[in-house]
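**Q** Provide a 3D model corresponding to the input given below.
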Amino acid sequence: MRSLRSSLILLGLLASPVLAAVPAGFQETVYTSPALTPITGMAWAPDGSGRLFFTQKNGKVLVATMRDGALVTQGTALVTSEFATETVYTNSEGGLLGIAFDPNYAINRYVYLFLSATSAKQQIVRYTDANGAGTARTVLVDNLPTAGQNHVGGAIGLGPDGKLYWAIGDLGNGTGVNADLTSTASKVSRANLDGTPANDNPFNDGVGPNSEYIWARGFRNPFTFTFQPGTGRLWVNSVGTNYEQVFLTNVRDHAGYNAYENNQPASFITPVIKYRTNGTDTRGLTASGAVRSGGTVTFTTTADHGFRKGEKITVAGVANAGFNGDFYVASVPSPTVWTATQTGPDASSGGGTAVTQNLGGSITGGIFYDSTLFPDGYRGNFFFGDYNSGRLVRATLAADNTVNTVDAWASGFSQTVDVDVGPDGALYTVGVTSRSVTRILPTAAGQKLIVSALNVTLVEGGRSVFTVRLAEAPTEEFRVSVARASGDADLTVAEGAEFTFTPANWNQLQRVVLTAAEDADATQDRAAFTVSAPGLSPETVQAVAIDDNSARLVLPSQELVVDEGGTATFTVVLSSRPQRNTSVTVARTGGDTDVTVSIGATLTFTPANWDTAQTVTVAAAGDADTAQDSATLTLAIPGGDARTVSITVQDTTPVAPTIVSTPPTSAVVGTPYRYEVVAEGRPSPSFSLTSSVQGPGINATNGVLLWTPTEAGTVDLQVTASNGEAPDSVQSFQVAVTAAPQDGGTEPDGGTTQPEEDSSGCGCGAGPSGALAWLGGLWMLRRRRARGG
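**A** Here you go, the predicted model:
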């Protein structure tokens, strides 16, 4: 039975963790840190930032970051930062147990936590990720059941319908089992993203005794679950008394606990993967219970076998030894009959035994491999861990999504509690008290495009991110293109349609941002995007948009300028009448901490005031520097629309001017000379000019210096920028003026070329005009003739 062993207190850094055993063709890297204990889960942020979030049993959320293809370390220790800290109840299996990200996280920055708040209640809590710090803590669902002991759950995730799911076990005392619909114990529950029960939950009886949150039931200890990419199906890993079980779960399903475990009758769901807790099952074969025909062996057992499709069975002791060996269950025609594939002549025999694998005794986190680094045969595989045995188990799936094979894939991962796939395509696993996270990847993948996710979900009106990198350093540049190959035009590439990998940046994550336009229909939009580069195999990313025709946020602009030390405002309304009161959170999610929301951090729109503008006031604190601060505000309806506003802070501290431009230092007689002087300062500087000759002039406002030289020589110029702050900025330089090139004796045209006019109309001596220009041209003609032109 599973235990987090929270009483263990481990100190210090594991300098040389014992390496686990991974299959041939794979290697591992172990990152250690004294902070990684006790760990209950991990998840990669889905924004392309390369950040890995860890949940500590004691209430902390820690974050590690990938840079240049590897997690950042200092010396031998993994570098982590603290995202948030919760006060939690840690007795037995309680604590901070689960983490999940909003489907529109790329915009609204919402992070969800499952935790044991006290000995009497558990909670779902939401944070806003602001520059890597958890802010705007909000309890979404309160008073979830616990007895302060074990089987308190911890699974949490966002479904393909955009709803929030979580799971709780029987609290170690049989709460909520069998037909009990009054408690969310022993259940998978489902809510809107604002924490309210989803109206279409199957047992929602309004004012009746049922819990409106219940979505599926009959689970002893569903510590982890995961949604399958592409299908959106929910796979629940339930820790058992006699059997560890994985259920492919749908709405209203009943897994049978505590009446059944791997022996569920027809009206219940049965596990798609199971194994005996800390042991094996042995079944005898009947005297004629081994029959091979056409490459298929049919085995008949003397009692119900409980085997599942894809399960690995060792057959031994059959009278005809040609029937002995390891088999994967191909089908289960009846409780006492199972089949497998075996080459060989048709034959009959019997006797002997069929024995299951010993995989462990406490199933933990699972994940589907949805990346491209591993060999193609690994795509879509389901990996999960076992806490007791330290094994990682690999399950392959058939074309009909049934389990094809189940094997112990790797071992030696002490107290493994969670598994995930990183943006680098590697498999990551973490143990409760191992003080380490392990990265598993092929020893020689060969050059290929590493796409972080082949199936992505985004919210209509929102954005989703996947990343691309190369598998190994190239010898040449690779130009990568991302384009929609088929599907709805509402789904487009917003950022990252093209980028280039070089020998210097091949292992850096390149973000591709998809966006889903809002539309009026209620149909999910789907599209396929091709990621390609010349000379490499292309990859296809399938995208689906969660359709949401609820009210949208309407802003006058998504940019706002605020004076330092001052405030500025913008307004918000909804696009349509909501069905119920709708809250909008406004929070800084990026940029300088000097920017705050002083009024309107939470707005409430009702069916009566939805179209009445509400005001958000943004304040920018003064600071000692002269830099121009900036920040990003995110406005979000929990479970609905989200928008960002870019804030620019105008620093009002006076700054003396500095000329930062470089003048041209050569000119030609009769050809206009132009120099645009650029100066920084606050307030904006004005310009003046001193010249050793007549003619040059400067626009006092925009700093454009214009002049048409009339004779060869050296001209001294001095530009001054001033704004009332000492000192002025002075730039002195010389311009070497040369004679105009000869045209081979052809008589010149008398100066028809006009000097460039000063577009400002300031009359600052930029050049002659009208009759003066004609006279100047005649004077130049005579001078050139006198020189032999």
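
**Q** every contact and neighbour count from this point should use C-alpha atoms.
**A** OK.

**Q** residue 386 contacts residue 361, correct?
**A** Yes. Residue 386 sits in contact with residue 361 when judged by Cα atoms under 8 Å, with a separation of 6.7 Å.

**Q** so for these two, which sits in the more crowded spot?
**A** With neighbours defined as other Cα atoms under 10 Å, residue 386 and residue 361 compare such that residue 386 has more, 27 against 24.

**Q** to check against the first, give me the structure of this:
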Amino acid sequence: MRQNGVATFTLMGDYLESYSYRKGTRLLISDVEDSSFNGEFYVTGHPSPRSFTVDQPEPDAVSGGGGLRRWPQGEFVMGGMFYGGTRFPASYSGNYLYTDFRGMLHRIRFAADGSVATEDIIINREPGGGFVDVNEGPDGALYILSYYQAILRVTPVPGGQAVIVSSSELVIPEGETKIVMVSLAMPPMVDVWVKVEAQGGGDDLSVVEGGSLRFTRENWSVPQFVTLGAAQDADADVEHAAFTFTPSQDFPVVTVQARTEEDEVPEEPGSDGGVDGGAELDAGTLEDAGTAEDAGTQVDAGTVEDAGTLVDAGTLVDAGTLVDAGTGHDGGSGSEGAEDESGGCGCGATALPGVLGWWLLAGLVWKPRRARR
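**A** Alright, predicted model coming up:
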């Protein structure tokens, strides 16, 4: 049944259930009573376990009968890659290409939602191909590695003359260069000159070498080198530029997008001299002599080391306070009432002459010190 441009087919008899016809599978439908249902299509969905849908932009209709053939799907998924070159048509950009050990190269295109839209086999060397990996070469061609000591080079059948560039996007570290390879898709009728220029990016992205290339009927397929560079600068801004490859003949211009990879690290607000210096490192806060290390606060002789406070004989070392015989070393009171060499008993009655003697001695010693100060 077909409705609103979507045809739904129901599997009958010995056909496998619809999960064998996954989304993107390529099918050949034939011998339907209404021939407008016949043709090659890709599965777009599964309304039920035994039905599938395809897009058919035809009038609504209902029919019966018909046969179904599924294109080969392979058996052993091996190495693959996302294509990003320019040698193949633009429709290949972003496609996933992967190898099958039976000897197949598969191509998957994606729908807008990221699901598989179509799946095709673009090379089939089964049985016995032994394909294990595929990658893009510097000339834009595909290179397939076979388990059986072989490498296949794959290029598209030229639909017309074109400039082939090995990369469509580049990231160039600051102060470094990248090399791209350029060739033609087919032999030219006359010599072709290709001019390479940078569009945008200021002076940070430029053509270092190979700005003008010449291709002839003899060297058209031999890649030539173009060196693109990113200048060293003092900022951390990423620069963007488009490098254009313009042929002298009337066929398409190729554009390669490039950006710089900066090596500067942007300063964070916490490391700004105007913030840290005024809060933690400002001389007026932690290291200011007037606050933390000012001699008048911690190191000032009048506070910590002033003879009149900590070292002054009249306070800490003064015989009348810490060293006074009547307080710290007095035989009558210095050892919790225990007797010392003076024979005192803690009440201080028999030690009075000794105390008076110490006071007199202290007076004799003290006056000269005051006089000297």
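
**Q** TM-score for these two?
**A** In this superposition the chains share a TM-score of 0.57, using TM-score structural alignment, normalised by the length of the second structure; 260 aligned residues with a Cα RMSD of 3.8 Å.

**Q** translate residue 26 of the second structure into the numbering of the first structure.
**A** In the first structure, the residue matched to residue 26 of the second structure (TM-score structural alignment) is residue 312.

**Q** gap between the residue lying closest to that match once chain neighbours are set aside and residue 285 of the first structure?
**A** Closest residue to residue 312 of the first structure apart from its sequence neighbours, by Cα to Cα, 6 or more residues apart in numbering: residue 328 at 4.5 Å. Residue 328 of the first structure sits 16 Å away from residue 285 of the first structure, going by Cα to Cα, to the nearest Å.

**Q** neighbour count winner among those two?
**A** Per other Cα under 10 Å, whichever of residue 328 of the first structure and residue 285 has more neighbours is residue 285, with 25 against 21.

**Q** so the more buried one sits against residue 338, correct?
**A** No. Judged on Cα under 8 Å, residue 285 of the first structure makes no contact with residue 338 at a distance of 10.9 Å.

**Q** now for those two: what residues contact both?
**A** Jointly contacting residue 285 of the first structure and residue 338 under the rule Cα atoms under 8 Å, 6 or more residues apart in numbering are 299, 300.

**Q** which one in the second structure is aligned with residue 342 of the first structure?
**A** By TM-score structural alignment, residue 342 of the first structure lines up with residue 56.

**Q** might one say that that match is in contact with residue 9?
**A** No. Using Cα under 8 Å as the test, residue 56 of the second structure is too far from residue 9 to be in contact (11.7 Å).

**Q** what about the helices in the first structure?
**A** Taking DSSP state H, the helices of the first structure run over residues 105-108, 771-786.

**Q** pick the most buried one from those.
**A** Comparing these by mean neighbour count (mean count of other Cα atoms under 10 Å), helix 105-108 ranks first with a mean of 23.

**Q** the host helix or strand of residue 370 of the second structure: which residues count as buried?
**A** Residue 370 of the second structure belongs to helix 352-372 when elements are defined using DSSP states H and E. By neighbour count with 16 or more other Cα atoms under 10 Å, helix 352-372 of the second structure contains the buried residues 354, 355, 358, 359, 366.

**Q** which of those lies closest to residue 191 of the second structure?
**A** Nearest to residue 191 of the second structure, judged by Cα to Cα, of these is residue 366 at 113.9 Å.

**Q** which position in the first structure aligns with that closest one?
**A** Aligned partner of residue 366 of the second structure by TM-score structural alignment: none.

**Q** make sure residue 87 of the second structure is actually in contact with residue 185.
**A** Yes. Counting by Cα under 8 Å, residue 185 is a contact partner of residue 87 of the second structure at 7.4 Å.

**Q** looking at the two, which is more packed in?
**A** residue 87 (24 against 20).

**Q** contacts only, for that one.
**A** Here residue 87 of the second structure is in contact with 139, 140, 141, 155, 156, 163, 164, 165, 166, 185 (Cα under 8 Å, 6+ apart).

**Q** just the buried members of those?
**A** Neighbour-count burial (16+ other Cα under 10 Å) is assigned, among the contacts of residue 87 of the second structure, to 139, 140, 141, 163, 164, 165, 166, 185.

**Q** in JSON lines, list these along with distance to residue 34 of the second structure.
**A** Below are these laid out as JSON lines (distance: Cα to Cα, whole Å):
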{"residue": "139", "distance to residue 34 of the second structure": "48"}
{"residue": "140", "distance to residue 34 of the second structure": "45"}
{"residue": "141", "distance to residue 34 of the second structure": "43"}
{"residue": "163", "distance to residue 34 of the second structure": "46"}
{"residue": "164", "distance to residue 34 of the second structure": "46"}
{"residue": "165", "distance to residue 34 of the second structure": "48"}
{"residue": "166", "distance to residue 34 of the second structure": "48"}
{"residue": "185", "distance to residue 34 of the second structure": "44"}
